[in-house]
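# sequence isn't available, so here's the structure alone:
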């Protein structure tokens, strides 16, 4: 091969490498930093004062791990898997009769809150905090 043809091929390959490097750089800039990992929520035993914080932790975990929860039932099963004590007994009773509540996240959470959420509302907390004030 003549030296002029070889030099032309090398120049062409250099240009292609530069284009590929720019393409890779552009792709790297597009990739977003992965979200910070969220811990699996602590288990819940049915304690009334802990219901909202348990459900908040579950919601955060589910929201930040959407690929693990493609179906409504995946979300319900995840929450059930974290239950112990009275809460587990309640869910087991629903499971035993194959309750339709287990098919819908919103229905399950609504029923769950009706049974276990007896925490004070924001208004009640405010009243308790300031009722002893002079």
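Perfect, I can see it now. Computed from a predicted structure; not experimentally measured.
# C-alpha from now on. contacts and neighbour counts both.
Fine.
# what about the strands in the protein?
Counting by DSSP state E, no segments of the chain form strands.
# quick check, central residue of it?
residue 62 (2.5 Å; Cα atoms, centre = their mean).
# ok, it touching residue 69?
Yes - using Cα atoms under 8 Å, residue 62 is in contact with residue 69, at 6.8 Å.
# what do the two both touch?
Shared contacts of residue 62 and residue 69, defined by Cα atoms under 8 Å, 6 or more residues apart in numbering, comprise residue 75.
# give me the longest helix you can find in the chain.
Taking DSSP state H as the criterion, the chain has its longest helix at helix 3-30.
# distance check, the closest residue to residue 47 other than its chain neighbours against residue 22.
The spatially closest residue to residue 47, leaving aside those adjacent along the chain, is residue 116, at 7.1 Å (Cα to Cα, 6 or more residues apart in numbering). Per Cα to Cα, to the nearest Å, residue 116 is found 57 Å from residue 22.
# got another, please set it beside the one above:
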């Protein structure tokens, strides 16, 4: 065997050792680079870890809080229910006769008091009164309403005008002086007399004289007269009732 073609074992070992040293140096360099990279990333990882912990704490706190109370819808506004008013009969229409003027106005006033919601405004009251006029009074009321006169401004105004146009006062202050009992009873005569007398400006003595003047001749012929009109009317009614009863018993 040619020794020139046989490698030297020592030389081979040196070569292997050199290669190992080179690889070891490369490994050490790589390890150093890895350590440096890890060292550079530690602050970022620490910051990231802190943020993750904060988020976790926030989520935990949110889950542990009680749920806010549900907002109930606002209550519906309370509206007053329908008002039950007193029911009254049909009002009798007024045709314009003087004796019926004051009763008509009184009936309207009572109706308005019993049904304050239906007749809450002055216009509603005036319209109702004019709508319940008939005959000659209806013609007057229609003309006043269409012309929007002051008489239609309020209940008080229309009643005042009704009294002026159709009331007993429209006959003049001496209307009761011509009143006579005639064939009617003392009670009916006294009612008519009181209605007309209260419109006049007579004093007590004048009213007594007017009442006695219109009283039937067969009443109170032999009686001493009381001083007041009320007492005279009471006595006349008593005498009239006694006389009528006596006549009925005789029949």
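In hand now; what should we look at? What you are looking at is a predicted structure, and each value in this text was computed from that prediction instead of being measured.
# sorry, back to before: what does the residue nearest to the centre of the first structure align to in the second structure?
Counting by TM-score structural alignment, residue 62 of the first structure lines up with residue 112 in the second structure.
# over to residue 121 of the first structure?
Per TM-score structural alignment, residue 121 of the first structure is aligned with residue 197.
# count the residues that sit near its match.
Residues lying near residue 197 of the second structure (other Cα atoms under 10 Å) number 23.
# swap in residue 133 of the second structure?
20.
# now it: closest residue in space, sequence neighbours ignored.
Nearest one to residue 133 of the second structure, counting by Cα to Cα, 6+ apart, is residue 94 at 4.9 Å.
# residue 96 of the first structure maps to what in the second structure?
Looks like residue 96 of the first structure aligns to residue 146 there (TM-score structural alignment).
# return the distance of its match relative to residue 101 of the second structure.
Taking Cα to Cα, one finds residue 146 of the second structure at 22 Å from residue 101 of the second structure.
# just checking, residue 161 of the second structure touches residue 152?
No - taking contacts as Cα under 8 Å, residue 161 of the second structure lies outside contact range of residue 152: 9.3 Å.
# more crowded one of these two?
More neighbours surround residue 152 than the other of residue 161 of the second structure and residue 152, with 24 against 14 (other Cα under 10 Å).
# picking up where we left off before, have a look at residue 116 and residue 22 of the first structure and say which one is more surrounded.
residue 116 (19 against 12).
# now do the contacts for that one.
46-48, 51, 87.
# dump the residues you listed to a markdown table, plus distance to residue 80 of the first structure and neighbour count.
Shown next, in a markdown table, are those (distance: Cα to Cα, whole Å; neighbours: other Cα atoms under 10 Å):
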| residue | distance to residue 80 of the first structure | neighbour count |
| --- | --- | --- |
| 46 | 12 | 21 |
| 47 | 15 | 15 |
| 48 | 16 | 15 |
| 51 | 13 | 19 |
| 87 | 8 | 19 |
